[in-house]
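Student: Here is a sequence together with a model predicted from it:
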Amino acid sequence: MGEKHLDRHSDDQPQRAPAPSAPDPKPGPEARRHAPATARNRDPIAAVLRDLLPQSGTVLELASGTGEHAAYFASRFPGLVWQPSDPDPQLRRSIEAHRLAVSCANLRAPLDIDVTAPEWPLTGMGAAPAVMVCINMIHIAPWAAAEGLFAGAGRHLGANAGAGAAGGGLFLYGPFKRDGVHTAPSNEAFDRSLRAQDPAWGVRDLGAVSAMAMGAGLAPPEVFEMPANNLALWFAKAPETDTTDAEGRGDAA
């Protein structure tokens, strides 16, 4: 069955201007929330990420939920700056509590990012994200959240890279349909339960997600089969093309 964090994105949040937010006051250990699925999926996810992540740079995690993935991956990939985020203030407290518990120098305080917002508050990061990671989100949020996620990836991935340079990529994990068909009976039952909670939720179709990614300037996904009938998807950001010289040569011809 596809896994999810039921306490994340449990309702549609109103549009607002997001801002970087380190929880205040400093949360204690009791603020830490736990999602049982994290302990099961973090190592398979890390095994895929190991071959995709760069040696250095910043990873922006969207919809970080409890913060357990952020804390674990920051310790697994110490050469990278791991920047978690979530629009839910209580989950940001959980993320911050996990951050304080692991004391990883490369794990940043969480940002308040709503992926559906037209602008994301990334100025405090200091550099554009090399990679974005989003785990178990788009099936427990309205379709507008997936649209906002890919639009943001298209805007921000590789924003500091020059023409012809690779622009990093977006990593997704969760359950998906293929060609409109569920990959397992358990995923079909999971989809029904999601839609019963909120008709705007549901297991998404890989084809629809891929088409949206390509429209945002990302490449078709590399697909990794994962445990519990989940998929990991890697959408590389296409290199920027500098057409100035080509246009100049065309004018001179």
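Tutor: Perfect, I can see it now. Residues are numbered from 1 along each chain as shown.
Student: okay, CA-based contacts and neighbour counts for the rest of this
Tutor: OK.
Student: SS state for F235?
Tutor: Following DSSP: H, G, I helix; E, B strand; the rest coil, the label given to F235 is strand.
Student: Distance check, it against H156.
Tutor: F235 sits 14 Å away from H156, going by Cα to Cα, to the nearest Å.
Student: Could you check which of these two is surrounded by more residues?
Tutor: Neighbour count, other Cα atoms under 10 Å: between F235 and H156, F235 has more, with 24 against 20.
Student: State whether that one and G169 are indeed in contact, as I suppose.
Tutor: Yes. With contacts counted by Cα atoms under 8 Å, F235 reaches G169, the gap being 5.3 Å.
Student: Which neighbours do those two have in common?
Tutor: Here F235 and G169 have L218 as joint contacts, going by Cα atoms under 8 Å, 6 or more residues apart in numbering.
Student: could you list every residue that touches C134?
Tutor: Residues near C134 by Cα under 8 Å, 6+ apart: E61, L62, A63, S64, L170, F171, L172, Y173.
Student: Which parts of the stretch 51-200 of the chain are helices?
Tutor: Here the stretch 51-200 of the chain has its helices, by DSSP state H, counting those that start in this stretch, at 68-76, 89-102, 143-156, 185-197.
Student: List the buried residues in the second one.
Tutor: Judged by neighbour count using 16 or more other Cα atoms under 10 Å, the buried positions of helix 89-102 are Q90, L91, R92, R93, S94, I95, E96, A97, H98, R99, L100.
Student: another one to put next to it:
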Amino acid sequence: MSDSKPWIVGETPPGEQRHAPATMRNRDAIVAVLRDILPPSGLVLEVASGTGEHIVYFGRSFPDLTFQPSDPDPDCCQSIAAWTQREAVPNVLPPLPLDAQAREWDIPEPAAILCINMVHISPWESSIGLFEKAGTLLDPGAPLYLYGPYLRADVETAPGNLAFERSLKSRDLRWGLRDVADMDALAARTGFARESLTEMPANNISLVYRKA
């Protein structure tokens, strides 16, 4: 079953750390992929940072990089700030209230962009916005990294992911698992090509795209 639940849904007071149980299960596998694609230095933008747990772990794992977390949800931004303060990671910047569908992103040009578990819990327009802005901001050869559950025509969808898809649709009909072929087509329209697909824990995958 997919481990992509954004966080524990409960009575987490604003300003406190939210916790996504999946982070502990997938963060090392994600770091293993990132070690092969991230540049040795520069700014790495994470779109839809959620709880902030991934970004502080990445900050510790890649001390020579600077990480810029972001999320359109104010409560998530507060959680990101709380995690960053708690873990005292000096190379993680304060979170930005960035929306993938915004007309422009007012940020410095990053050397890489990460987006973990956003595509399936947002409208398709958010994925379009992500690729369009990445195409504007990234230099040729720079990576755009995606992680999450996806559909593939040549791979049977795990029963847990099918159940997760039904759950997503019950919350918002605009949400749902995307097909890798559709992601590749969107990438091609916005100046990217897929470099790799890596199997990840709990029926998730990593997709690495490079700016042409």
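Tutor: On my side now, so go ahead. For clarity, every value in this text was computed on a predicted model and none was experimentally measured.
Student: re the thing from before, what about the helices of the stretch 51-200 of structure 1, which gets the closest to D245 of structure 1?
Tutor: D245 of structure 1 lies closest to helix 143-156 among these, at 23.7 Å (Cα to Cα).
Student: against structure 2, where does the closest one fall?
Tutor: Taking TM-score structural alignment as the measure, structure 2 aligns residues 124-137 with helix 143-156 of structure 1.
Student: what about that stretch, how far off from structure 1?
Tutor: Once fitted to structure 1, stretch 124-137 of structure 2 is off its aligned match by 0.7 Å on average (mean Cα distance after the TM-score superposition for structure 1).
Student: what's the most buried one of the helices of the stretch 51-200 of structure 1?
Tutor: Stretch with highest mean neighbour count among these: helix 89-102 (a mean of 23; mean count of other Cα atoms under 10 Å).
Student: so where is that one in structure 2?
Tutor: Using TM-score structural alignment, helix 89-102 of structure 1 pairs with 74-87 in structure 2.
Student: contacts for that stretch?
Tutor: Residues from elsewhere that reach stretch 74-87 of structure 2 (Cα under 8 Å, 6+ apart): 14-18, 49-53, 56, 69-71, 92, 94-97.
Student: Show me which of those residues are buried.
Tutor: Among the contacts of stretch 74-87 of structure 2, those classed as buried by neighbour count (16+ other Cα under 10 Å) are 15-18, 49-53, 56, 69-71, 92, 94-97.
Student: that older thread, just checking, which of the contacts of C134 of structure 1 belong to strands?
Tutor: Applying DSSP state E to these, the entries found in strands are E61, L62, L170, F171, L172, Y173.
Student: counterpart of the last one in structure 2?
Tutor: Under the alignment (TM-score structural alignment), Y173 of structure 1 maps onto Y147 of structure 2.
Student: residues contacting that match?
Tutor: C115, I116, N117, N204, I205, S206, L207.
Student: one step back: can you put the contacts of C134 of structure 1 in TSV and add distance to G248 of structure 1?
Tutor: Formatted as TSV, the contacts of C134 of structure 1 follow (distance: Cα to Cα, whole Å):
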residue	distance to G248 of structure 1
E61	40
L62	41
A63	44
S64	46
L170	34
F171	37
L172	40
Y173	43
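Student: Max pairwise distance over those residues: which two?
Tutor: Greatest spacing in the contacts of C134 of structure 1, by Cα to Cα: S64 and L170 (14.3 Å).
Student: How about G180 of structure 1: what's its closest non-neighbour residue?
Tutor: D205 (5.8 Å; Cα to Cα, 6 or more residues apart in numbering).
Student: can you check D86 of structure 1 too?
Tutor: Nearest residue to D86 of structure 1 in three dimensions, chain neighbours excluded: A63, at 4.6 Å (Cα to Cα, 6+ apart).
Student: What's the one you found aligned with over in structure 2?
Tutor: Looks like A63 of structure 1 aligns to A48 there (TM-score structural alignment).
Student: That match - how many residues pack around it?
Tutor: Counted with other Cα under 10 Å, residues neighbouring A48 of structure 2 total 25.
Student: which residues touch it?
Tutor: Counted by Cα under 8 Å, 6+ apart, A48 of structure 2 has contacts P69, S70, D71, P72, L98, C115, I116, M118.
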